[in-house]
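Asker: Requesting a structural model of the entry that follows:
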Amino acid sequence: MSDTHAQSVAFVRDTQIPPSPPPASEVGPIKWMRENLFATIPNTILTVVALYVIYVILAKTLPWMLNGVWTSSSLTECREALEGATGACFAVLSERWHQLLYGFKYPYTEYWRPNLTFLLFVFAVAPILFYRLPRKLLLGTALFPFVAYWLIWGGTILIPLVALAGFVAGAAVYQRLVAGSFAMGFFGGVAVALIVWVIGGKLIPESMSDNALLMAVPSRDLGGFMLNFMLGVTCVSLSLPLGIVLALGRQSSMPLIKWICVIFIEFIRGVPLITLLFVASVMLAYFFPPGTTTDLFLRVVIMITMFASAYIAEVIRGGLAALPRGQYEAADSLGLDYAQAMRLIILPQALKISIPGIVNVAVGLFKDTTLVSVISMFDLVGMIRGPILASTEWSGVYWELFGFAALLFFVVCYGISQYSQWLERQLATDHH
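Answerer: The predicted structure is shown next:
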């Protein structure tokens, strides 16, 4: 009786069965390969062909790299050390690394100055790239350009101090006048800054450079990858605000401002950068007051900045056009004036939309800095094509030098691209 009663009672489990692991084809590398490399028959064929091409390339390049010679004083010694085997002559990088990075005229004893400048640049740009850092760090960002100028070029410290005083005076006038009119505050601040610079420049005695704390280094002694990096950072930093002004000016309701911006943008975008660089090298000095000597570095910065700002202006104009009309109407309903509406509502959204385009222009601009070699500025490519390959010791070494240059540019441009993608993910708040 008891056995029959026990069999009629339903069994209730008091513990849960542990979950079974997923199939091996649905997790880990196998899943990734199945979905990305072998999802379909055409994808499988392309994957096999790509793997074969990679194998052929590595079969040729790996022995060449692994057999490379790092200690030698000339190409002839490299070939003797290889004894007829296939191998790279990386000794040119060991012998000429300082010329590739700093140029062949920058004083060897002063290399610590650009190194310190780069370290300060990392700390200065961090509050801009990572917006969650304390805003107080932006004070160091604002001071960095003046400190960097003094470290790189040396000479008297009064020159960057006068430049800083001009910016401070212009910002103070802008804050006082912008309440009445944005245009009045902007042009008033620019005028005051120019007055301070002109007066301060005339008061600085030329003899001060002889007794300066840091040895003066002229711009013609800058070179190597340092020159490319300086041009890229300077021109991108200047072209972004100028591009914003041009984009807003192109949408202005005042015909004069609108057509000035339109003509500038369309003319610059219709002219190759190499032509503008020749103009900077030959003709731009004639546009400055007579008797003044304009540094070639400054002229190149002006032209590259103008070139990049025209493209950035079109990118930002696309971001402004992508915003719905309701955003502008919302700003009007809140009683905001033009400057407040642009700063608080319109531009933050337009710039977020324009991030991919702005990064594309920045990457292209950084790579285009190698064009300065055609106007006798010894950047990284100019150093390779000029002093290094022209020397009898390393004439004929191409792959090693240009491969090193490609690696440097790839690291910088890939870093910019990855940061832009991270920033887009951080700002992707539209569909949460």
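
Asker: When you work out contacts or count neighbours from here on, use the C-alpha atoms and nothing else.
Answerer: Fine.

Asker: ok, Ser2 - how many residues close by?
Answerer: By other Cα atoms under 10 Å, 6 other residues sit near Ser2.

Asker: what's near enough to touch it?
Answerer: Ser2 sits next to no residue when contact means Cα atoms under 8 Å, 6 or more residues apart in numbering.

Asker: can you give me the helices in the stretch 251-400 of the chain?
Answerer: 255-269, 273-282, 296-322, 325-333, 338-341, 347-353, 355-368, 380-383, 389-390, 399-426 (DSSP state H, counting those that start in this stretch).

Asker: Highest mean neighbour count out of these?
Answerer: Mean neighbours per residue, mean count of other Cα atoms under 10 Å, is largest over the helices of the stretch 251-400 of the chain for helix 380-383, with a mean of 26.

Asker: residue ranges of the strands in the chain, please?
Answerer: For the chain, no strands turn up when DSSP state E is the criterion.

Asker: Which residues does stretch 172-186 contact?
Answerer: Stretch 172-186 is contacted from outside by 188-189, 192, 338-339, using Cα under 8 Å, 6+ apart.

Asker: With distance to Gly140 as extra columns, can I get the helices of the stretch 251-400 of the chain in TSV?
Answerer: As requested, the helices of the stretch 251-400 of the chain are exported to TSV (distance: least, Cα to Cα, whole Å):
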stretch	distance to Gly140
helix 255-269	33
helix 273-282	32
helix 296-322	23
helix 325-333	33
helix 338-341	26
helix 347-353	23
helix 355-368	23
helix 380-383	29
helix 389-390	41
helix 399-426	22
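
Asker: how about this one, so we can line them up?
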Amino acid sequence: MPQTSDLMPVEEHLAQILDACAALPPRVETVDVVDAHGCVLAQAVTSAIDVPAFASSAMDGYAVRRAETEHARPDEPVLLPVAGDIPAGRTDRLALEPGTTLRIMTGAPVPDGADAIVPVEDTDRGTSTVAVRVAPRPAAHVRPAGDDVRAGQVVLGRGTLVDARVLALLVSLGRPRVDVVRPPRVAVLSTGDELVEPGATAGHGTVVDSNGPMLVAALREHGFAAERVRAVADDEPGFRRRLDEVVAGHDAVITTGGVSAGAYDTVKAVLSASGEVTFRGVAMQPGKPQGFGVLGAPDGRRVPVFTLPGNPVSSMVSYLVFVAPALRLLAGQEAAGLAGVVAVTDEGWRTPVGRTQLARVVLDQRPDGLHARLAGGQGSHMLGALAHADALAVVPAEVGEVQAGTRLTCLLLRPRPAEEVTHDPAR
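Answerer: Here you go, the predicted model:
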């Protein structure tokens, strides 16, 4: 793949970031089990108990000795006296006397001596005497102790993401606390003399800091704790002080702006001089100016710092391609990028030879397959096209012009039906 000589391929820049993050120790902590949601297990989980802990009924019905009801027929029911009820939640241990039955509810403990449950639908629903009209199968509707999980069984492996289903299993094991890899706490720090705070109206020569709220929202959508730090001006000592503050209180830092080659590119000037961050051009559009490094915190931690371009589209694309996979790795997850689909272009456009283009496109499902068209202007400052785009169409670096009818991989910005998703090409 041809690349501009002084630009690094996208894949190589991502690989270097992931290698650096993989070398950082995970942030492991013990949390209340209900607070483990969204985290990754730091250790395998072995059950100390059987689940369920007792044999229980899977149906509302009658607990019986099967041998006493094996000849039951609709026209020749077996009559049994009902000796009592067992509601769900009853904790005393009961025994079923021969020649009797106990009415039982779903989830209630099966009494000693009973080996089958007759559903109410197979009876006359009697409360003092019941007519059993259908012979139950062996162990019918009895959930044995340990039917789901056995004591001593490894039920969840290290690295398992605790989603709602996994959380339910953890809670059922009766574990009060669990060891997890804590998702990184991320600070977002925008820089630039031209920035005004969100909620203000931009005037002549100023712009609203959209990068900060945009990236914080993206981080939270991806399950990370995120904090927007008030934007700082192009002042080198001021930026250094603010950066040191956020490094001390966070596990990762994202900066936007100040990474190009201008006279007021403060981020690059400060961090290049110290040698803590490597800045380079990456062969992509948008998002060419990139920087990454690992800084030391006062408590000895190593904190990755991602320095992204200031143009909002470049910043968002850079976050999706480089930062999100790295943060997933820090959280103990796989370093997955955006899922992709293949779509046919409805139109053509020119692209920069030597740079992988990530074009904002709208997707349209038609009878002959998925189609893509440009979402609007492709300038790196144009948030309108980004807001309306469904995906980023990946144009290889060797292509100088996309022709109508070209098949392109498109990285999804919005969910698509599962049958359309082909692979994860951003990884």
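
Asker: TM between them?
Answerer: Their TM-score after superposition, calculated using TM-score structural alignment, normalised by the length of structure 2, is reported as 0.24; 179 aligned residues with a Cα RMSD of 7.6 Å.

Asker: returning to that earlier point: closest one to Phe118 of structure 1 among the helices of the stretch 251-400 of structure 1?
Answerer: In terms of Cα to Cα, the element of those nearest to Phe118 of structure 1 is helix 399-426, at 13.3 Å.

Asker: helices or strands next to that closest one in the packing?
Answerer: Packing partners of helix 399-426 of structure 1 (3 or more Cα pairs under 8 Å, 6 or more residues apart in numbering; DSSP states H and E): helix 91-102, helix 355-368, helix 380-383.

Asker: re earlier: between all of the contacts of stretch 172-186 of structure 1, which two are separated the most?
Answerer: Based on Cα to Cα, the longest span within the contacts of stretch 172-186 of structure 1 runs between Val192 and Tyr338 and measures 23.2 Å.

Asker: List the contacts of Met214 of structure 2.
Answerer: Met316.

Asker: Helices of the stretch 301-427 of structure 2, start to end?
Answerer: Going by DSSP H, counting those that start in this stretch, the stretch 301-427 of structure 2 shows helices at 312-318, 324-330, 383-388.

Asker: Quick one, which of those helices gets closest to Ala168 of structure 2.
Answerer: Minimum separation from Ala168 of structure 2 across these (Cα to Cα) falls at helix 324-330, 22.9 Å.

Asker: list the helices and strands the closest one packs on?
Answerer: Applying 3+ Cα pairs under 8 Å, 6+ apart, one finds that helix 324-330 of structure 2 contacts helix 10-22.

Asker: Quick one: name whatever helix or strand follows the helix it packs on.
Answerer: Downstream of helix 10-22 of structure 2, the first helix or strand assigned by DSSP states H and E is strand 28-32.

Asker: Show me which positions of that following strand end up buried.
Answerer: Residues of strand 28-32 of structure 2 classed as buried by neighbour count (16 or more other Cα atoms under 10 Å): Val28.

Asker: Next, work out how far apart Val125 of structure 1 and Pro356 of structure 1 are.
Answerer: 19 Å (Cα to Cα, to the nearest Å).

Asker: go on, Ala142 of structure 1?
Answerer: 25 Å.

Asker: Tell me where the stretch 151-300 of structure 2 has helices.
Answerer: 164-172, 211-221, 236-249, 266-274.

Asker: Check whether Asn228 of structure 1 really touches Asp368, as I assumed.
Answerer: No. Applying Cα atoms under 8 Å, one finds Asn228 of structure 1 not in contact with Asp368, separated by 9.0 Å.

Asker: between the longest strand seen in structure 2 and helix 10-22, what angle do the directions make?
Answerer: The single longest strand within structure 2, with elements called by DSSP E, is strand 356-366. Between strand 356-366 of structure 2 and helix 10-22, the angle comes out at 100 degrees (axes from the mean of the first three to the mean of the last three Cα atoms, to 10 degrees).

Asker: All set, thanks.
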